[in-house]
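1. Turn this into a structure:
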Amino acid sequence: MMDALSVVSQLRDLASEPQNREVIVRDQGCLPGLVLFLDHQNPDVLFATLQTLRYLAEMPPNIPIMKNELGMMVSLENLMERNSLSDDITSLAQEVYNILCKPVFRTPVQERKKKAQFFLNSTNKKAKSVTLHIQGLDTTDQRGLCEEALLKVKGVISFTFQMASKRCTVRIRSDLPTESLASAIAATQVLSAQQVVKNEEGEEVLIPLNTSGVQVQQNTALPAYLPEEEESPEKEVDRAISRTTTKGDSSGSWLNTAASFLTKTFYW
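-> Presented below is the predicted three-dimensional model:
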């Protein structure tokens, strides 16, 4: 049975090997999951998460991706300001924060490669991730209401919560309007949602979502977990880590399992 500490510890061990770092950062489940771990109550989980991020930040191309991950810098700042944590945790959070704040200079060749890769992948994605700020998400009861509302929306693949910042990251089919999520959440009559996006300066802003007149297609039968495998665009990434890592195929299969855990079972 996987738990938060075992998952992040294994991920830290993988990140300690340089050939795995780019794959971990570009996986659509691992980096958002590490951001959520920065809000965990267990100091051991916090420290292992920061160690993992420190390893990943040793590869310069990873730095802008990590810095722009929703919630990353805010969560690190929160850890740096928490007086209840040990010096080891706050110091490591400060170190990771400083590394991510340093400017990274790319060569023209690197820029061209990045743009070409982004264009190729974006045409093949069947799913997208949406981050919502949910007003009223204060207790586990309210989170339960939100879970029930999202599970009823046809096209929702998976979702994870970051209770401290009242946020929910939802993976949905690419053809599902974000307004459908907001409409389903508003139907609880105690919650409301806005979309979290980054502006041109890289700052997070909240975008209001229109919920009036939005029709929401509902699931008629709900499985225990919504299947993500058919929609997952990370299959090639998972196989890539199996080919490059010195640990062999076991590392690739473990990363797949960990990513699934990160995107489906964050409920603490």
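
2. can we go C-alpha only for contacts and neighbour counts from here?
-> Will do.

3. what kind of secondary structure is residue 74 in?
-> Look at residue 74: counting by DSSP: H, G, I helix; E, B strand; the rest coil, its state is helix.

4. quick one, what contacts it?
-> Contacts for residue 74 (Cα atoms under 8 Å, 6 or more residues apart in numbering) come out as none.

5. Equivalent analysis for residue 79, please.
-> Applying Cα under 8 Å, 6+ apart, the residues contacting residue 79 are 38, 85, 89, 90, 93.

6. Quick one: which of those residues is the most crowded by neighbours?
-> residue 93 (27 neighbours; other Cα atoms under 10 Å).

7. That one contacts residue 76, correct?
-> Yes. At 5.7 Å, residue 93 counts as touching residue 76 under the criterion of Cα atoms under 8 Å.

8. wait, which of the contacts of residue 79 is closest to residue 214?
-> Using Cα to Cα, residue 38 is the member of the contacts of residue 79 that lies nearest residue 214, at 34.9 Å.

9. Now for that closest one: which residues touch it?
-> Residue 38 touches 46, 49, 50, 75, 76, 79, counting by Cα under 8 Å, 6+ apart.

10. next one: residue 261
-> residue 2.

11. any idea whether residue 133 is helix, strand or coil?
-> strand.

12. Next one: the one residue sitting closest to the centre of the chain from residue 24, what distance?
-> In the chain, the C-alpha nearest the mean C-alpha coordinate belongs to residue 32, at 1.8 Å (Cα atoms, centre = their mean). According to Cα to Cα, to the nearest Å, residue 32 stands 11 Å off from residue 24.

13. likewise residue 87?
-> 27 Å.

14. So residue 119 lies in a helix, does it not?
-> Yes. Assessed by three-state DSSP, residue 119 belongs to a helix.

15. still on that earlier bit, for residue 87 and residue 24, indicate the residue with more neighbours.
-> residue 24 (22 against 11).

16. Second chain to compare with the first, below:
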Amino acid sequence: MNAVSVVTHLRDLASDPLNRTSIVRDKSCLAGLILFLSHQDEYVVESALKALIYLCEDPAHCGIIRNELGMMESLENLKNRYDIDDEVKQLGRRIQILLNPPAHMHTPETNGKKNKPCFFATSCNKRAKTVTLYIHGLCDAEKKHLCEEALLKVKGVISFTFQIAMQRCTVRVKPDLETECLASAIAETRVLRAQQVIRSESGNEIYVPLHEMNVTVEKNLCLPDYLPEEVSPQKDLDKAVIPTGSKNDCQGSWINAATNFLSKTFFW
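-> As a prediction, this is how the structure comes out:
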């Protein structure tokens, strides 16, 4: 399973109104769709946008989607990409219209939610920024693991995903986190070095050197213990088994499979 297959199945599942509530309530699926908006493959971006349009057809879902961390900024960043066709960008603008309620729509329920405490980072109405890094030395699973360990310790990192074949890592971070902090953390591995990938006005990619910071990078000191892969209860879920149950069971299994892939690929 890869990004293309996951986003394709999510788009197809979202086309059925019966599946939309389950997808919206699944934090991994929703956050994964947001991350797909910054993917290098235009097909992945377009499929993610179409899935979000399906989900936004129910007004009850719009508030949840709008408040998902990084959603509105990812849609805004899409406007400035030179490698995406205007037709695809139009899908993003359509979602922005669906997610932005009219100014007169201020109900007591909406106002009451403003003071509601937020216990999960992905539920807060905050902005996130996406950084694409070219990592020198990222050539195998061992180096990927070193990079993962380094990024996990950086306070302010929300999620990340790798493209080892291209030696790239796409990282979503809090807006106040300096990109140089990521470079410093990666440099601590002693075998990896990071450059930022940006696009010029002509659409060409540019590698920007990142100066490592002399100050100590703020780190997450308390990280959860994870089960090793060989004893993980999720391991058997990688096997593609066609269920014999009803159509809803089959569709639910695809959502579970997508969630499993996103949970293993991204760090939330």
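
17. Please state their TM-score.
-> Overlay of the two chains. TM-score (TM-score structural alignment, normalised by the length of the first structure): 0.58; 205 aligned residues with a Cα RMSD of 4.7 Å.

18. just to revisit the earlier point, what about the closest residue in space to the residue nearest to the centre of the first structure that isn't next to it in sequence, how many residues nearby?
-> Nearest non-adjacent residue to residue 32 of the first structure, counting by Cα to Cα, 6 or more residues apart in numbering: residue 69, 7.1 Å away. By other Cα under 10 Å, 14 other residues sit near residue 69 of the first structure.

19. go on, residue 42 of the first structure?
-> Residue 42 of the first structure, neighbours per other Cα under 10 Å, totals 12.

20. On the three-state scheme, residue 64 of the second structure is what?
-> helix.

21. That one -> the first structure?
-> When the first structure is aligned by TM-score structural alignment, residue 64 of the second structure is paired with residue 65.

22. Next one: its match relative to residue 142 of the first structure, how far apart?
-> 32 Å.

23. Where do the strands of the first structure begin and end?
-> 127-135, 156-162, 167-173, 192-198, 204-208 (DSSP state E).

24. Quick check: which of those is nearest to residue 112 of the first structure?
-> strand 192-198 (22.6 Å).

25. And the longest helix seen in the second structure, what's buried?
-> For the second structure, the longest helix by residue count, based on DSSP state H, is helix 247-265. Neighbour counts over helix 247-265 of the second structure (16 or more other Cα atoms under 10 Å) mark 251-262, 265 as buried.

26. List just the nearest of those to residue 159 of the second structure.
-> Distances from residue 159 of the second structure to those, taken by Cα to Cα, are shortest for residue 265, at 9.3 Å.

27. Please report the distance of the aligned residue in the first structure for that closest one from residue 145 of the first structure.
-> Counting by TM-score structural alignment, residue 265 of the second structure corresponds to residue 265 in the first structure. In this view, residue 265 of the first structure and residue 145 of the first structure are 17 Å apart by Cα to Cα.

28. Burial check on residue 122 of the second structure, number of neighbours?
-> 18.

29. which non-adjacent residue is nearest it?
-> residue 69 (4.9 Å).

30. can I assume residue 168 of the second structure is in contact with residue 132?
-> Yes. The pair formed by residue 168 of the second structure and residue 132 meets the contact definition of Cα under 8 Å, at 7.0 Å.

31. What about residue 191 of the first structure, how many residues nearby?
-> For residue 191 of the first structure, using other Cα under 10 Å, the count is 19.

32. Report the contact partners of the closest residue to it other than its chain neighbours.
-> Distances taken as Cα to Cα, 6+ apart put residue 136 closest to residue 191 of the first structure, at 5.1 Å, once the chain neighbours are dropped. Residues counted as contacts of residue 136 of the first structure (Cα under 8 Å, 6+ apart) are 142, 166, 190, 191, 192.

33. from those, which is closest to residue 235 of the first structure?
-> Closest to residue 235 of the first structure, out of all of the contacts of residue 136 of the first structure and judged by Cα to Cα, is residue 166, at 30.3 Å.

34. burial of residue 190 of the first structure, as a residue count?
-> If we define neighbours as other Cα under 10 Å, then residue 190 of the first structure has 13 of them.

35. how near is it to residue 170 of the first structure?
-> Relative to residue 170 of the first structure, and taking Cα to Cα, residue 190 of the first structure is found at 19 Å.

36. one step back: of the contacts of residue 136 of the first structure, which is the nearest to residue 58 of the first structure?
-> Using Cα to Cα, the contacts of residue 136 of the first structure come closest to residue 58 of the first structure at residue 166, 30.5 Å.

37. So what does residue 11 of the second structure match up with in the first structure?
-> Using TM-score structural alignment, residue 11 of the second structure pairs with residue 12 in the first structure.
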